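Enquirer: okay, sequence plus prediction incoming.
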Amino acid sequence: MLQLNIKNETSRLRAVVLGTAESNGPTPTIEEAYDPKSLEHIKAGTYPVEEDMVKEMEAFLKVFQKYDVKVYRPEIIKDYNQIFSRDIGFVIEDTFIKANILPDRERELEAIQYVIDQIDPAKVVRPPEEVHIEGGDVMPWNDHIFIGTYKGSDYKNYITARTNMAGVTYIKELFPNKIVKEFDLVKSKIEPRDNALHLDCCFQPIGKDKGIIYKSGFREEADYMYLVNLFGKENLFHIEREEMYNMNSNIFSIAEDVIVSEKNFTRLNTWLRDKGFTVEEIPYAEIAKQEGLLRCSTLPLIRD
């Protein structure tokens, strides 16, 4: 049996599901694009090719192996995008929560069923249908659970709005002892530089008390200030609009002092090293074209 344990984003990782880029399928049509960034690259003819994405994910896998992390991969579904395992489920404490994802993506959950089968069935839950919640929006942080959402009345018009207020309420009821804090995120169907697809596109905690943040990703100044007050302004690395677009906040922590980052994130990686972090740099710029990066490709199961 897998004894799940996830209390935060940075404790020493022991087991993880890493997505796969194998048999990724043809470049989507314009109509098939789920997010504005993919759309931009489909139109420009720069959408990533499978061979490059497989190489990038292999580099990520090698880092996990270096740190002796147990890595599970999804079963391959032919011609199907299975890179972003963060969307399909997430773990809080010892509970695996299946996400109600876009209906087209249901098969991604089936591809990791062999992992879910190793978990105590009493610890696997699926929210009711009206609850929308994806792993990219959910961040356990010790006594807190941070959740990205969209409170606009036009929620249903946005394919980029992935977690609703029913999702926030559901987590509050599931974890009554936690401080569940939701953040209202800026969404755009057409401009990827103004679209925080998930909370991890504009914020992520690192280390013990630090974080990476994009102020303009929050619709309400008060939500941004909540994090400033919690972490302290001097502990937050503020990214700019273009850095947000390139997914600088979507790195991944293997431990409190070890971070996997994209090799082109020069400003961020320099800051991290100055703060004492070990930075494992890998190429991930092709996968980033689909509006997802390192955190999006992982589903952590066990941390110390």
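Expert: That came in fine, so what should we check first? Residues are numbered from 1 along each chain as shown.

Enquirer: hey, let's count contacts and neighbours off CA atoms from now on
Expert: Fine.

Enquirer: strands of the stretch 1-150 of the chain, residue ranges please.
Expert: When secondary structure is read from DSSP state E, counting those that start in this stretch, the stretch 1-150 of the chain shows strands at 13-18, 70-72, 89-92, 95-98, 124-125, 138-141, 144-149.

Enquirer: quick one, what contacts Ile77?
Expert: Residues in contact with Ile77 (C-alpha atoms under 8 Å, 6 or more residues apart in numbering) are Ser23, Ala111.

Enquirer: so it versus Ser297, what's the distance?
Expert: Plainly put, Ile77 is 16 Å away from Ser297 if you go by C-alpha to C-alpha, to the nearest Å.

Enquirer: repeat that for Ala285.
Expert: From Ala285 over to Ser297 the distance is 13 Å, taken as C-alpha to C-alpha.

Enquirer: repeat that for Ile171.
Expert: Distance check for Ile171 against Ser297: by C-alpha to C-alpha, it reads 22 Å.

Enquirer: and the one helix or strand Gly167 maps to, what does it pack onto?
Expert: Counting by DSSP states H and E, the element that carries Gly167 is helix 165-174. The criterion is 3 or more C-alpha pairs under 8 Å, 6 or more residues apart in numbering; DSSP states H and E, and the helices and strands that helix 165-174 contacts are strand 144-149, strand 179-184.

Enquirer: just the buried residues of the last one, please?
Expert: Buried residues in strand 179-184, defined by neighbour count with 16 or more other C-alpha atoms under 10 Å: Val180, Glu182, Phe183, Asp184.

Enquirer: run the chain-centre distance for stretch 291-304.
Expert: On the basis of C-alpha atoms, centre = their mean, to the nearest Å, the separation between the geometric centre of stretch 291-304 and that of its chain is 6 Å.

Enquirer: putting a second one here so we can go through both:
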Amino acid sequence: MLNLNVKNETSRLRAVVLGTAKSNGPTPTIEEAYDPKSLEHIKAGTYPVEADMVKEMEAVAAVLEKYDVTVFRPKIIEDYNQIFSRDIGFVIDDKFVEANILPDREQEFEAIEHVWSQVPKEQRIKLPEHCHIEGGDVMLYNDYIFIGTYRGADYSDYIIARTNMEAVEAMKALFPHKKIKSFNLRKSNTNPRENALHLDCCFQPVGKNKAILHKNGFLEEEEYEWLFNFFGKENVFEIDKEEMYNMNSNIFSISENVVISEKNFTRLNTWLRSQGITVEEVSYSEIAKQEGLLRCSTMPLIRD
């Protein structure tokens, strides 16, 4: 049995599900794109190829193994994208929540049955069907759960609106001991520089009390201000639109002192090191073309 425990984004990682790029399938058609960044690369003929993505993910697996983290991988489904394990579920405290994701992606969860089945039944949670939520929108900070959402009446018009307010309310009922705050995110089906696909595309805690933040990802300035003030000016690293587009807020913490980051994030990585954090640099720029990065492809199960 797995002894689940995740209370925040940065405590020492012991076990994780890392997605896989093997048998990723052909380049999607324009109609099949789930997000504006993939769409941009499908149109430009620069959509990533499987061999490059497999190589990028294996480099991450090697870093995790270097730090003695137990790494689970999904069972391979032929010709199917299984890179972004963060979307399909998440652990809060000792509970494993199966995310209600886009119906086209339900197989992805079945491919981690070997992990799910190791969790005691009373700790497995399935939300009602009308509650849509993805792990990229769920950010843990000890007593707090921060959730990215989209509150617009036109929610259903956006394939990139992944977490609804019904799910936020369901989470409040499930975790009454936590302070749950939701954030209205900026959405665009067509412009990746104006689209915060998930909360982790514009915000992530790092280290002991610091955060990476991108103002334009938030539709309501006061919600962004609340987060900024919560961490405090001296603890916030603000990223610009281009850095948001390149997914600078989507790094992944192995502990408060160690992160895995993309090697091209020069400004961010320099800042992290100035804060006493060890940066394990990997190349992840091909996977980034699908509007997801290191946090998106990892689902922590146990942190100390």
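Expert: Cool, the structure landed. Quantities reported herein were computed from a predicted structural model and do not represent experimental measurements.

Enquirer: now tabulate the strands of the stretch 1-150 of structure 1 in JSON lines and tack on distance to Glu56 of structure 1 and mean neighbour count.
Expert: Formatted as JSON lines, the entries for these read as follows, by distance: least, C-alpha to C-alpha, whole Å; neighbours: other C-alpha atoms under 10 Å:
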{"stretch": "strand 13-18", "distance to Glu56 of structure 1": "12", "mean neighbour count": "21"}
{"stretch": "strand 70-72", "distance to Glu56 of structure 1": "16", "mean neighbour count": "17"}
{"stretch": "strand 89-92", "distance to Glu56 of structure 1": "22", "mean neighbour count": "24"}
{"stretch": "strand 95-98", "distance to Glu56 of structure 1": "26", "mean neighbour count": "21"}
{"stretch": "strand 124-125", "distance to Glu56 of structure 1": "31", "mean neighbour count": "14"}
{"stretch": "strand 138-141", "distance to Glu56 of structure 1": "25", "mean neighbour count": "24"}
{"stretch": "strand 144-149", "distance to Glu56 of structure 1": "27", "mean neighbour count": "25"}
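
Enquirer: got a list of contacts for the top helix by length along structure 2?
Expert: Determined from DSSP state H, the single longest helix within structure 2 is helix 50-66. With contact meaning C-alpha under 8 Å, 6+ apart, helix 50-66 of structure 2 is reached by 18-25, 70-71, 254, 260, 280, 282-284, 286-287.

Enquirer: got a PyMOL select line for the buried ones in the residues you listed?
Expert: The PyMOL selection below is limited to those of the contacts of helix 50-66 of structure 2 classed as buried (16+ other C-alpha under 10 Å):
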select buried, resi 18+19+20+21+22+23+24+70+71+254+260+280+282+283+284+286+287
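
Enquirer: mean distance between the helix or strand hosting Ser261 of structure 2 and structure 1 after superposition?
Expert: Here Ser261 of structure 2 is covered by strand 258-262, with elements defined by DSSP H and E. Aligned to structure 1 and superposed, strand 258-262 of structure 2 gives a mean residue distance of 0.3 Å (mean C-alpha distance after the TM-score superposition for structure 1).

Enquirer: how far out from the middle of the chain is that strand?
Expert: Mean C-alpha position of strand 258-262 of structure 2 versus that of the full chain (C-alpha atoms, centre = their mean) differs by 14 Å.

Enquirer: swap in stretch 262-270 of structure 1?
Expert: Centroid separation for stretch 262-270 of structure 1 versus its chain: 19 Å, with C-alpha atoms, centre = their mean.

Enquirer: if we can go back for a sec, let me have the helices and strands packed on helix 165-174 of structure 1 in TSV, extended by distance to Val91 of structure 1.
Expert: TSV is the format used below for those (distance: least, C-alpha to C-alpha, whole Å):
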stretch	distance to Val91 of structure 1
strand 144-149	12
strand 179-184	15
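
Enquirer: OK, contacts around Glu281 of structure 2?
Expert: When contacts are counted by C-alpha under 8 Å, 6+ apart, Glu281 of structure 2 is found next to Ile260, Ser261, Glu262, Lys263.

Enquirer: wasn't it part of a helix?
Expert: No - the assignment for Glu281 of structure 2 (DSSP: H, G, I helix; E, B strand; the rest coil) gives strand, which keeps it out of a helix.

Enquirer: from Leu140 of structure 2, how far off is it?
Expert: Distance of Glu281 of structure 2 to Leu140 of structure 2, given as C-alpha to C-alpha: 24 Å.

Enquirer: swap in Ile159 of structure 2?
Expert: Taking C-alpha to C-alpha as the criterion, Ile159 of structure 2 is separated from Leu140 of structure 2 by 24 Å.

Enquirer: related to what we said a few turns ago, how about the helix or strand following the strand holding Ser261 of structure 2: buried residues?
Expert: For strand 258-262 of structure 2, the following helix or strand on the C-terminal side (DSSP H and E) is helix 266-274. Taking 16+ other C-alpha under 10 Å as the neighbour-count basis, helix 266-274 of structure 2 is seen to contain the buried residues Leu268, Asn269, Leu272.

Enquirer: returning to that earlier point: could I get the strands of the stretch 1-150 of structure 1 as TSV with distance to Asp104 of structure 1?
Expert: Below are the strands of the stretch 1-150 of structure 1 laid out as TSV (distance: least, C-alpha to C-alpha, whole Å):
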stretch	distance to Asp104 of structure 1
strand 13-18	20
strand 70-72	23
strand 89-92	15
strand 95-98	15
strand 124-125	20
strand 138-141	21
strand 144-149	21
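
Enquirer: that older thread, centre of the chain versus the helix holding Gly167 of structure 1, how much separation?
Expert: Once both centres are worked out by C-alpha atoms, centre = their mean, helix 165-174 of structure 1 turns out to sit 19 Å from its chain's centre.

Enquirer: list the contacts of that helix.
Expert: Pro127, Glu130, Val131, His132, Ile133, Ile147, Thr149, Tyr150, Lys151, Lys178, Val180, Glu182.

Enquirer: which one of the strands of the stretch 1-150 of structure 1 lies closest to Glu31 of structure 1?
Expert: Ranking the strands of the stretch 1-150 of structure 1 by their distance to Glu31 of structure 1 (criterion: C-alpha to C-alpha) puts strand 144-149 first, at 24.5 Å.

Enquirer: got the angle for that closest one vs strand 179-184?
Expert: For the pair strand 144-149 of structure 1 and strand 179-184, the angle between their directions (axes from the mean of the first three to the mean of the last three C-alpha atoms, to 10 degrees) equals 20 degrees.

Enquirer: next, the mean deviation of strand 144-149 of structure 1 compared to structure 2.
Expert: Here the mean offset of strand 144-149 of structure 1 against structure 2 after fitting is 0.2 Å, by mean C-alpha distance after the TM-score superposition for structure 1.

Enquirer: can you list contacts of that strand?
Expert: The set of residues that contact strand 144-149 of structure 1 without belonging to it, under C-alpha under 8 Å, 6+ apart, is 137-140, 161-165, 168, 178-185, 198-199.
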